[in-house]
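A.B. asks: mind folding the following:
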Amino acid sequence: MKLRNTLCLALIGTLFSFKQPAIKNYQKLEDGVLVRLEKPANGQPKIVKVRVVGDNIIQVSATPVEKFSEEASLMVLEDKTKKTDWQYQEKGKTLVLNTKALRVEVGAENGAVTFFDKSGKVLLQENNAGKQAFAPVTFGTTQSYQLKKAFNVDKDEAFYGLGQHQAGLMNYRGWQVDLTQYNSVAVVPFLVSSKNYGILWDNNSITKFGDVRPYQQLSKLKLYGKDQKAGGLTATYAFDKKTGKAPIVRQESEISYEFLEDQNKYPTGYSLEGGLMTWEGFIESDATGDHRFEMPSSGYVKVWIDNKLLLDRWREAWNPGMSVFKAPLQKGKKHSFKMEWNPDGNVSYLALRFLTPQPAQDLNTVAFSSEAGDKMDYYFVHGKNMDEVVSGYRELTGKAQVMPKWAMGFWQSRERYKTQQELLEVVKEFRKRQIPLDNIVQDWSYWKEDQWGSQEFDGTRFPDPKGMINEVHANNAKIMISTWPKFYEGIDAYKKFDQKGLLYKTSINEQIRDWIGKGYVSTFYDAFNPEGRKMFWDLISEKLYKMGIDAWWQDASEPDILSNSSIAHRKALMNPTYLGPADKYFNAYVLQHNKGIYEGQRGTNPNDRVFILTRSAFGGLQRYGAATWSGDIASTFEEMGRQIPAGLNFSLSGLPYWTTDIGGFFVENKYDRGTMTPEVQEEWRELNTRWYQYGTFTPLYRAHGQFPFREVYNIAPENHKAYQAIVYYNKLRYRLMPYIYSLTGQVYHKNGTIMRPLVMDFGTDKNVLNIGDQFMFGPSLLVNPVYEAKATSRKLYLPANTGWYSLYDGSYQKGGQQITAAAPYERMPLFVKEGSILPFGPELQYTTEKPAETITLYVYGGKDASFELYEDENTNYNYEQGKFATIPITYNEASKTLTVGKRQGEFNGMLLKRTFNVVFVQPGKAKALAFDAKPDATIAYSGSASSVKLK
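C.D. replies: Modelled structure (predicted):
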């Protein structure tokens, strides 16, 4: 009997081992798992899908309905034919997916996902507790959902990327980042963590990241006037002194003049022109801790809390910028408050909002929150370092091309050249003065006043545009031209687009006039419509490309149909799109617009590298031959300082080509009204000098802005140190072209990043997590811009675990220390990382003037070093078919041996022989940068490996 019972139990056990899985609500897929939540709470998903995209990339999707939307992603171009090995197992009520690089756990009951590295360390964990993921919303007749997803993160984790934001933040931890396209805000919903992972939030609508609680109006605080009266701050509206009018004084609980629609909120009879407004009194919170404030503003603004100046900035009246600051407030305590605003125009913008301290339970969470979507989609990307994370982003969204070599040289631009003669004279003057130049830019309004969108030159000012373009080319320069997706009502191009139903018509129906002349009614075309994209390319191809235009400047690509209109009105102005409501696709316009130009040009002339400069960005933009500039920024030292973290976070977003208007775009009255005083003129020259120094080491090097004219010879005379410093850095940029163009090659071939936040290369050094005003330019150069007026030194940090050489004199210092570096007017502190090889080429007037037959290799010893020299045919796409060459160069510290390795690859016109002059710099044996210095060794190179010993 006992034996029979034992056998029965064994049989039952065997049968049990073959029964259906204990978890019944999931389905194993070829590339992942799909979980159906049995009893989802209100607002929670019904289905969660986790896909293995690659060893280090996982897609998580969720939907509140029974079936996933099949709408294709605009950002992601994933190759779904690619197969990745992965394993699957059940672990209690958890589904476990393993790849070579990751372990992913999915809760079978709630669909919550946790990501681990292979050692078992948690990288990121969804926080689904009590969080409504899907909230139904209706746009017209279209049903959709507001989306939210929170994550648990480490207490010391830092966050970067998300495009270009100009509030001065490097690390977004603890802040809210508003992902809304705007002039000077470029949205890329790709987040990068200091723990070497990224999240691509695949959503096209307006989104917030971080602490996504809504900002509150000041009225949510207890407010007191300066007389201690409760109910509001004392608001004083002082008139221009010339009027002799007494100020208007009233008590106010909100400051909200943010949009055009708010301009009627000022006191009756009040004129902004020449006015000055102050808000004074006390603020009291019901919470203790850091309160964060958000302020979109234009004009001159100062804010004090507890008599501490927290903000002091100027921004042009017609284009407000965002500022953030924080102040510690104590519950129940009155804190003194004062804000002073000089609008600096007859229309200006200002608002102030706040967030209370995050609740304790949310301090280690971050979230994404989007206005619209039919499903929730994000991609988790992991890497051993941030370069691998960026590479994963490009694997998902497309490679960035090798830009044409000329684009890596200097570009000269103005707010616009008003005539053909003006433009040509600038090119001639550069050549006459022997100042390197590769590209001249024709900005807007080259058309007749009432013909915006025609893409036709005004014949009275540009009598022979084809001849002008030919003459630019004859002077060995390229020409870029500005085109907008904008059309004046009634012009021929407008009629053609309108007949096809390819225009947004709200602004036409509302008869909104722009600021040109008497004011003209206009609208934009629908770039989401493939027929619209084709028609736009056909238009600029016929009118401009056939004449020889080399590159495209795509302005207002947010799209900026009506500047400073409320967000709700901006969405109404682009409704409906070809794909659906603008609410769902608002951030993606720039991607589709530039897609049409890229595909159009490559279809028209497959052998000509596309180059686009656009004022906005979005996930995947890099695949369309596009770069981004930082918009219509102000000409101040403070604004220059904000450019640095803006550009670095843009680079970490996976888009490698970025630039800023050297000198800033719009200037204060003291610079452009009448004659500058001598003191102000010197201030202007210093500002431009410092900005040129910084701009030399951004991926794209270009000067642009309104009057005063931005050509170096219009900034200062030849004998002035401003002129001399600007020309010095211009020529240094061209000397570095073998280095810079090699970095450009790495962007495509190795998914490289040119302008590198310190956290990319020194992430184990916790001192660099918040540094946003220093960066690496390529692997070797530490760039330290000077952005304070009259500074002759600046404090900076030399990252740890390596040594650093001054580029200028070769002196050596150990890393891991804060120093005060000399920064005389003429020079910005530049350091070279120990164990670097810097190739310098010949002096050039333009990038392709002559081949680099002689390259000076500066070898910085102390550690092993390597660099790969890259060359191709400069302006075509043959490199995509393997027509390029690389030369590996290595230095071995132990043997003091430099090896120029065997050349790999070939291309038409390749230089077969060249000379390498080697200059060896070591700790204790400084050598100044001098291109005519006697080399320590010389290598005659013909493609085979060659080595020399260095002493």
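A.B. asks: switch to C-alpha atoms for all contacts and neighbour counts from now on
C.D. replies: Noted.
A.B. asks: for the residue most central in space within the chain, which non-adjacent residue is closest in space?
C.D. replies: With distances taken as CA atoms, centre = their mean, Phe650 lies nearest the centre of the chain, 2.7 Å away. Closest residue to Phe650 apart from its sequence neighbours, by CA to CA, 6 or more residues apart in numbering: Gly163 at 4.5 Å.
A.B. asks: in the longest strand anywhere in the chain, which residues are buried?
C.D. replies: Looking across the chain with DSSP state E, the single longest strand is strand 142-152. Neighbour counts using 16 or more other CA atoms under 10 Å place 144-152 of strand 142-152 among the buried residues.
A.B. asks: so the residue nearest to Phe650 touches Val187, yeah?
C.D. replies: Yes. Counting by CA atoms under 8 Å, Gly163 does reach Val187; the two are 4.8 Å apart.
A.B. asks: now for the two: what residues contact both?
C.D. replies: Taking CA atoms under 8 Å, 6 or more residues apart in numbering as the criterion, Gly163 and Val187 both touch 617-618.
A.B. asks: distance of Trp86 from Ser635?
C.D. replies: Using CA to CA, to the nearest Å, one gets 53 Å for the distance from Trp86 to Ser635.
A.B. asks: also this sequence, please, to line up against the first:
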Amino acid sequence: MKAIILTGIFSFVSVLSSSGILLAGNVLTKTARGLKLNIEEDKLVTEIVFYTPEIARVVKYPSSSDTIPERNNLSVVLAPHKCNLSYGEAGGKYTVTSSEVMVLLDKETGNVSFQTKNGAVLLEEQEKPVLIQYKEGVNTGDYRIKQVFKLDKYEPIYGLGQMQSGKLSQRNQDKYLIQGNVEDVVTFFQSVKGYGVFWDNYSPTWFVDNEKATFFESEVGEFIDYYFMTGGNADGVIANMRELTGQVPMLPLWTYGFWQSRERYKSQNEIVGVVSKYRELQVPLDGIIQDWQYWGGNYLWNAMEFLNGEFWNPQKMMEDIHAMNAKAIISIWSSFGPMTKPYKELDEKGMLFNFQTWPLAGPDLWPPREDYLSGVRVYDAYNPKARDIYWKYANKGLFALGMDGWWMDSTEPDHLNFKDEDLNEETFLGSLRKVRNAYPLMSVGGVYDHQCKASSDKRVFILTRSAFAGQQRYGANTWTGDIQGTWDSFKRQIPAGLNFSLSAIPNWNTDIGGFFLGEYPKKLADPDYKELYVRWLQFGTFCPMMRSHGADAPREIYQFGQKGEPYYDAIEKFIHLRYSLLPYIYSVSWEVTSRQSTFLRALVMDFPKDKNVWDMNNEYMFGKSILVKPVTDPMYTRMQDEERVSDFSSVKSTEVYLPEGADWYDYWTEEKLAGGVSVQKEVPLDVMPLYVKAGSIIPIGPEVQYAQQKSWQQLDIHVYPGADGTFCLYEDEFDNYNYEKGAYSEIWMKWNDKKRTFTIESRKGEYQGMLHERTFVLKTADGKEKTINYTGKKINIKL
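C.D. replies: You can find the predicted model right below:
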């Protein structure tokens, strides 16, 4: 391997032409979209390319190429737009400036830096870039690459995907970024200063931040390639990251209801019976999930067929579930057992990898025996023909039955007994080492693309265990994998979800209650675990997907007692609360799709001037109106005779910080409070601290057993005075892609706090089945109420 060293001091010599400047053997070229500096001595080109006025690409490649070399770009979908650029020279640097950002190219070092158009420094490259060429092996001709940046000393940054560190700010990290079961890596971070960096590389990558520097170092790359984007704030950065890597499609309304699952329903009768039981108890439920082994044993792993005799008529199973107005999704994997049809076809065409994956055991043996290994192998999702084969079997065996969505497990994928040489396996796009982190993007994207081609009547919904940059465009909701059911693990999920959302991927959830219960030998008989489950479910109520799942013990509501008992009642209360908020949640989902917003909002997103929230990892906004503070410590369990018992004899409290810059209302009591202070909130088992920002408008839906049981003919509209506010009530046909053709409606609502007037604007748009007349019951947090008959025309109400 040979290092390309970048060094040298150059002096201005002469102007070659209108576009080229000779610098002692180095050529600076002005291009239509930026600048290009060729350092002849080091045989390296640094090129700046503006994609939009807010997004600039920085590429460093060998000067043997006249232009940026072609590469398989898997995340970026944006083509460069024409931008009005101005060129200049200042302080030993060449500059290229758009309407939003100035990029500076150092004459002596070739380092790049970024400033606002007003001259405020945002980010600077530091040290010399490193490209170390591979001279032999599967990556011959490619490079090990590294770029170092300089950040302000106390500048928080966010993103990197979904980590389990418990941190919100990602400063002071030394992290090897490679996809795993419980950590999903995205080589992107954004700063409180209002910019973001996407390191466009798919190989295992070190991200290091310490007192000296911040850098990305990737094992394989054709060249250094990253995107700098400004946005002014976190929402602006996220909007640009999505413009670069893809926008978020609408998910069906039913995905926002309550979902029940377990590892696993062992028969058709059992899974249908769970839905029936929820209906009998009149506890709302929208979805049920069938986990693995419906195919039979491990030699038949992921056959994508119901080969297990306990599922005696899968078509009837789907019909029975649908008859109860519920939806079902099913587990599919990235790997196949050797006796399955997909395995045989993929193997014949050389489309299977050889590294070890789950499950290792053959006929369900644990621990696995070397003489009875399962032979399960992962398929090459980088190959478009392999993705075709994958969909062919998923479609024929499952989608054709009326399956409503997919639970794509192990999309990282599982890699057991890891050996470094495993990453030298060949894929359709080069070595596995070169593209390892993009595997979930390829596997999830393959199912999304194929289903969209197969049907536009049903929106794609994918629950997946892993993600990479750009996956937001594939109708997927990522969960945090097989986490432990402990209080400590629970705490870590909050910043994990916030950083994942700050990585521009908005749909995220966890196994409510945690997957494994290894620290609870008595399982649900332990009151400490029951308290943990209730608190976790309360958190899940305010996530993009509310889904109960886990191993070791079933998690259905009736496993926690019966009506009138504290754990059962607390669970039921929050499931009902979730359904009452569906008009708000679905409208937020439209804001995510149409205006690049985010469900889970770290407080720094909405209150960046309040330094108290820059690294706050235990509170967040759900949408832009509701502040959520999960209760992450046990309060109602004590020891008695060496056993844990429940103790509700006194009500406990927890501290909540209310950000500066707004007034707040206690959701439960409607007490108004000032921001910028911490308050004590009483939290009996059935209360989690919720606060609504003054100026908010929140629609409340009817009591239902499933999301579409009742139309939104009558909605309570809750207004929280103290500031001006707006809200857009969004509606469409709830489960097709007609909204992309304009089949939807928006009803904008506005609150003028000084005049105390509430305005409902004229309805915009229409769709089949739309409500033309309806009733809104306007309720203010300070006790005013008025009933409004709305026919789609503008109305002003004085309160």
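A.B. asks: thinking again about what came up before, tabulate the buried residues of strand 142-152 of structure 1 (a markdown table), appending distance to Ile939 of structure 1.
C.D. replies: Formatted as a markdown table, those follow (distance: CA to CA, whole Å):
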| residue | distance to Ile939 of structure 1 |
| --- | --- |
| Ser144 | 66 |
| Tyr145 | 65 |
| Gln146 | 64 |
| Leu147 | 61 |
| Lys148 | 60 |
| Lys149 | 58 |
| Ala150 | 58 |
| Phe151 | 55 |
| Asn152 | 56 |
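A.B. asks: closest to Asp492 of structure 1 among those residues?
C.D. replies: Asp492 of structure 1 lies nearest to Ser144 out of those, by CA to CA, at 37.6 Å.
A.B. asks: list the contacts of stretch 737-757 of structure 2.
C.D. replies: Stretch 737-757 of structure 2 is contacted from outside by 456-459, 695, 697, 719, 721-733, 758-768, 796-799, using CA under 8 Å, 6+ apart.
A.B. asks: what subset of the residues you listed is buried?
C.D. replies: Using 16+ other CA under 10 Å, the buried members of the contacts of stretch 737-757 of structure 2 are 458-459, 695, 697, 719, 721-733, 758-763, 766.
A.B. asks: which residues in structure 1 does stretch 566-585 of structure 2 match up with?
C.D. replies: Counting by TM-score structural alignment, stretch 566-585 of structure 2 lines up with residues 721-740 of structure 1.
A.B. asks: give the buried residues for that stretch.
C.D. replies: So, applying 16+ other CA under 10 Å, buried residues of stretch 721-740 of structure 1: 721-727, 729-740.
A.B. asks: with stretch 763-779 of structure 1 instead?
C.D. replies: For stretch 763-779 of structure 1, burial by neighbour count (16+ other CA under 10 Å) applies to 763, 767-779.
A.B. asks: likewise for stretch 432-445 of structure 1?
C.D. replies: Burial within stretch 432-445 of structure 1, assessed by neighbour count using 16+ other CA under 10 Å, is assigned to 435-445.
A.B. asks: and stretch 706-721 of structure 1, by the same measure?
C.D. replies: 706, 708-713, 715-716, 721.
A.B. asks: count the neighbours of Phe884 of structure 1 for me.
C.D. replies: Using other CA atoms under 10 Å, Phe884 of structure 1 is surrounded by 20 other residues.
A.B. asks: that one maps to what in structure 2?
C.D. replies: Using TM-score structural alignment, Phe884 of structure 1 sits opposite Tyr744 in structure 2.
A.B. asks: now, the most widely separated pair of the buried residues of stretch 706-721 of structure 1?
C.D. replies: Across the buried residues of stretch 706-721 of structure 1, no pair lies farther apart than Gln706 and Lys721, at 22.7 Å, counting by CA to CA.
A.B. asks: quick check, nearest of the buried residues of stretch 763-779 of structure 1 to Glu425 of structure 1?
C.D. replies: Of the buried residues of stretch 763-779 of structure 1, the one sitting nearest to Glu425 of structure 1 (CA to CA) turns out to be Phe777, at 33.0 Å.
A.B. asks: residues contacting Pro721 of structure 2?
C.D. replies: Contacts of Pro721 of structure 2 (CA under 8 Å, 6+ apart): 694-696, 753, 780-782.
A.B. asks: rerun at 6 Å
C.D. replies: Residues near Pro721 of structure 2 by CA atoms under 6 Å, 6 or more residues apart in numbering: 694-695.
A.B. asks: surely Phe500 of structure 2 is in contact with Met163?
C.D. replies: No. Judged on CA atoms under 6 Å, Phe500 of structure 2 makes no contact with Met163 at a distance of 8.1 Å.
A.B. asks: overlap in contacts, these two.
C.D. replies: Common contact partners of Phe500 of structure 2 and Met163 (CA under 6 Å, 6+ apart): none.
A.B. asks: related to what we said a few turns ago, how close does the residue nearest to the centre of structure 1 sit to Ser616 of structure 1?
C.D. replies: To Ser616 of structure 1, Phe650 of structure 1 is 11 Å away according to CA to CA.
A.B. asks: what's the answer for Lys49 of structure 1, then?
C.D. replies: Distance from Lys49 of structure 1 to Ser616 of structure 1, counting by CA to CA: 32 Å.
A.B. asks: the two - which one has more neighbours?
C.D. replies: Ser616 (32 against 22).
A.B. asks: that one contacts Val187, doesn't it?
C.D. replies: No. Applying CA under 6 Å as the test, Ser616 of structure 1 and Val187 come out as separate, 7.2 Å apart.
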